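**Student:** The sequence isn't on hand, but the structure is:
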């Protein structure tokens, strides 16, 4: 992943120099959100909302093995899954500090459904919950030809709502910066994990379920988005530079079909696609539909 980071940064600079300076992706997103934020029957998208038919070449069976064997059957997972994400936010208050500072609450749900695994009653293998509260500030700094249009800070909790040996969770404080130039946008995000107490014994319900999660999920994330006519391309790179062999990369492409509905493809490679797989390398490809295009 260390090589990928250098390549990613070089790509960012190459795209930023060729990006169309008009029709800012970020300005359009902010305008659309403010226009609909006070409408009572409108939910504002936060992250991308999508549903995908996906293929994972090596599903992680280990978290389910012990319970299955205790019940007397051999655990099995299908390579094929339905993966979907629902992500919305709600503006609590605009202009907290005079003419700036916008406070939001948000919730993201990401689920993995073993729809064809009828032997196991087609279960939801994993569901991740991610509530957060954050404040964004409008900005106009110029950096390397890009406009630093947004700065923000927030708190986020992420967990899979499971129990015992399958429980995963962490809490973070993060900072975020969005830079853009017309058809190109870049979001940088860094975070600090709030420490948890160690478990008194291995199966204790209290204490840290995943003390090494920083090694795999990293401590920063870079997201690049590029518009080519109606097409949208994104690349996400997540890493911890102290553990450069871990981390993750996600690539997406989308194209409008009708109104807000977009054809959406996604490729993921690395660690931490979901909480249950935070320390397992995953390679997944999927195709489906999305309702919004970037970030």
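**Tutor:** Good, I have the coordinates. All figures in this text were calculated on a predicted structure; none of them were measured in a lab.
**Student:** alpha carbons only for contacts and neighbour counts from here, please
**Tutor:** Fine.
**Student:** From residue 98, how far off is residue 189?
**Tutor:** Distance, residue 189 to residue 98, using CA to CA, to the nearest Å: 26 Å.
**Student:** Can you give me the buried ones in the helix ranked longest in the chain?
**Tutor:** Scanning the chain for the helix with the most residues, using DSSP state H, yields helix 2-18. Within helix 2-18, the residues that qualify as buried are 5, 8, 12, 15, 16, counting by 16 or more other CA atoms under 10 Å.
**Student:** okay, now the one to match up with it:
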């Protein structure tokens, strides 16, 4: 049965890699490709995190479905979806009289690990991450800034329960490099609470998510996340993407998605267990 489950996992991965031609090709692709280095913020691979033209509901963190694992270990799928929502209508009389209200956002990201090598193909752990934040536009010090509150938990009970609440501040700097851009956006965390069964979470995760993004909207893009915990507990995740269709909108379309991870906390459940190197491949919708 275990070999059948492994075969099922591989077949699912094959279906996943076929999705671009089966599904995305059906979406109209008549928009011109975007270029990095443009002065139009909406044409950057970073999406400038917000634009005046954005709809009330828009992309936030990357969205993907990928599969793979450590050498000799179970094949696991990992998928993530994420969005943000502008709370106040920009055209409302309230915002016109109080313009700063347009900068309030709600965001939500959900990340799951799915074991394709077990008989029942169980979900091993899921992380739920709602956030509430306020943004500030370009200044002489930064290109963009967000600060607010975030919660993360895995929705489990007793000894397997993991959770945390934190305040955060996230500045963004964008550096044009030829036809590409390097975007630096560290996320500084101040922990308010840590769950009963993960009171040492900060020792493994650290207090800064160092995010780096480099690439060209028409070609390869690379996202890197680095965390530095106590006593040399470092974690790194690298996402490499390549477009396989004309973009639908900024950062959104169809992408070959490769992910590398090594360190602590690939899931909330295993925040204090070192894993990796882990390699996964699949389809990205947002990068």
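**Tutor:** Looks like it came in fine. Just so it is clear, the structure is predicted and the values come from calculations on it, not from any experiment.
**Student:** Any chance you could compute the TM-score here?
**Tutor:** Once superposed, the chains reach a TM-score of 0.74 (TM-score structural alignment, normalised by the length of the second structure), with 232 aligned residues with a CA RMSD of 2.5 Å.
**Student:** ranges for the helices of the second structure?
**Tutor:** Using DSSP H, helices in the second structure cover 2-22, 93-97, 201-205.
**Student:** And the last one against the first structure, how far off on average?
**Tutor:** So the one you mean is helix 201-205 of the second structure. Here the mean offset of helix 201-205 of the second structure against the first structure after fitting is 0.5 Å, by mean CA distance after the TM-score superposition for the first structure.
**Student:** equivalent range in the first structure for that helix?
**Tutor:** Under TM-score structural alignment, the alignment places helix 201-205 of the second structure onto residues 213-217 of the first structure.
**Student:** ranges for the strands of the first structure?
**Tutor:** 44-45, 50-56, 80-93, 102-113, 124-143, 146-159, 169-181, 184-193, 220-228, 231-239, 248-258, 261-270, 282-290 (DSSP state E).
**Student:** how deep is residue 39 of the second structure tucked in, by neighbour count?
**Tutor:** 10 (other CA atoms under 10 Å).
**Student:** What of residue 228 of the first structure?
**Tutor:** Residue 228 of the first structure, neighbours per other CA under 10 Å, totals 12.
**Student:** Please name the residues that touch it.
**Tutor:** The contact partners of residue 228 of the first structure, by CA atoms under 8 Å, 6 or more residues apart in numbering, come to residue 183.
**Student:** for the one 5 residues further on, same thing?
**Tutor:** When contacts are counted by CA under 8 Å, 6+ apart, residue 233 of the first structure is found next to 225, 226, 227, 251, 252, 253, 254.
**Student:** From residue 100 of the first structure, how far out is the equivalent of residue 273 of the second structure over in the first structure?
**Tutor:** Residue pairing (TM-score structural alignment): residue 273 of the second structure is matched to residue 280 of the first structure. Using CA to CA, we find residue 280 of the first structure at a distance of 41 Å from residue 100 of the first structure.
**Student:** more crowded one of the two?
**Tutor:** When neighbours are counted by other CA under 10 Å, residue 280 of the first structure and residue 100 differ, and residue 280 comes out ahead with 19 against 14.
**Student:** Next, find the distance separating the residue lying closest to the more buried one once chain neighbours are set aside from residue 218 of the first structure.
**Tutor:** Nearest residue to residue 280 of the first structure, sequence neighbours excluded (CA to CA, 6 or more residues apart in numbering): residue 271, at 5.7 Å. Residue 271 of the first structure sits 9 Å away from residue 218 of the first structure, taking CA to CA as the criterion.
**Student:** Mutual contacts of these two, please.
**Tutor:** 246, 247.
**Student:** could the helices of the second structure go into a markdown table alongside mean neighbour count?
**Tutor:** Listed next are the helices of the second structure as a markdown table, based on neighbours: other CA atoms under 10 Å:
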| stretch | mean neighbour count |
| --- | --- |
| helix 2-22 | 16 |
| helix 93-97 | 12 |
| helix 201-205 | 21 |
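**Student:** and residue 138 of the second structure, how many neighbours?
**Tutor:** The number of residues near residue 138 of the second structure, taken as other CA under 10 Å, comes to 12.
**Student:** If you could redo that for residue 254 of the first structure, that was the one I meant.
**Tutor:** 24.
**Student:** leaving aside the residues next to it on the chain, what's closest to it?
**Tutor:** residue 264 (4.4 Å).
**Student:** again, but for residue 225 of the second structure
**Tutor:** Per CA to CA, 6+ apart, closest to residue 225 of the second structure is residue 211, 4.7 Å.
**Student:** so how far is residue 159 of the second structure from the one you found?
**Tutor:** Residue 211 of the second structure is 31 Å from residue 159 of the second structure, by CA to CA.
**Student:** More neighbours: these two, which one.
**Tutor:** Using other CA under 10 Å, the more surrounded residue of residue 211 of the second structure and residue 159 is residue 211, with 19 against 10.
**Student:** I'd assumed residue 227 was in contact with that one.
**Tutor:** No - the pair residue 211 of the second structure and residue 227 does not pass the contact test of CA atoms under 8 Å, sitting 9.1 Å apart.
**Student:** Next up, the contacts around the residue lying closest to residue 105 of the second structure once chain neighbours are set aside.
**Tutor:** Of all residues not flanking residue 105 of the second structure in the chain, residue 86 sits nearest, at 4.7 Å (CA to CA, 6+ apart). Residues in contact with residue 86 of the second structure, defined by CA under 8 Å, 6+ apart, are 56, 57, 102, 103, 104, 105, 106.
**Student:** counterpart of residue 86 of the second structure in the first structure?
**Tutor:** In the first structure, residue 86 of the second structure lands on residue 91 (TM-score structural alignment).
**Student:** Equivalent analysis for residue 256 of the second structure, please.
**Tutor:** So residue 256 of the second structure corresponds to residue 263, using TM-score structural alignment.
**Student:** The closest residue to that match other than its chain neighbours: how many residues sit nearby?
**Tutor:** Ranked by CA to CA, 6+ apart and with sequence neighbours excluded, the top spatial neighbour of residue 263 of the first structure is residue 289, at 4.7 Å. Neighbours of residue 289 of the first structure under the rule other CA under 10 Å: 21.
**Student:** and what of residue 207 of the first structure?
**Tutor:** Residue 207 of the first structure, neighbours per other CA under 10 Å, totals 15.
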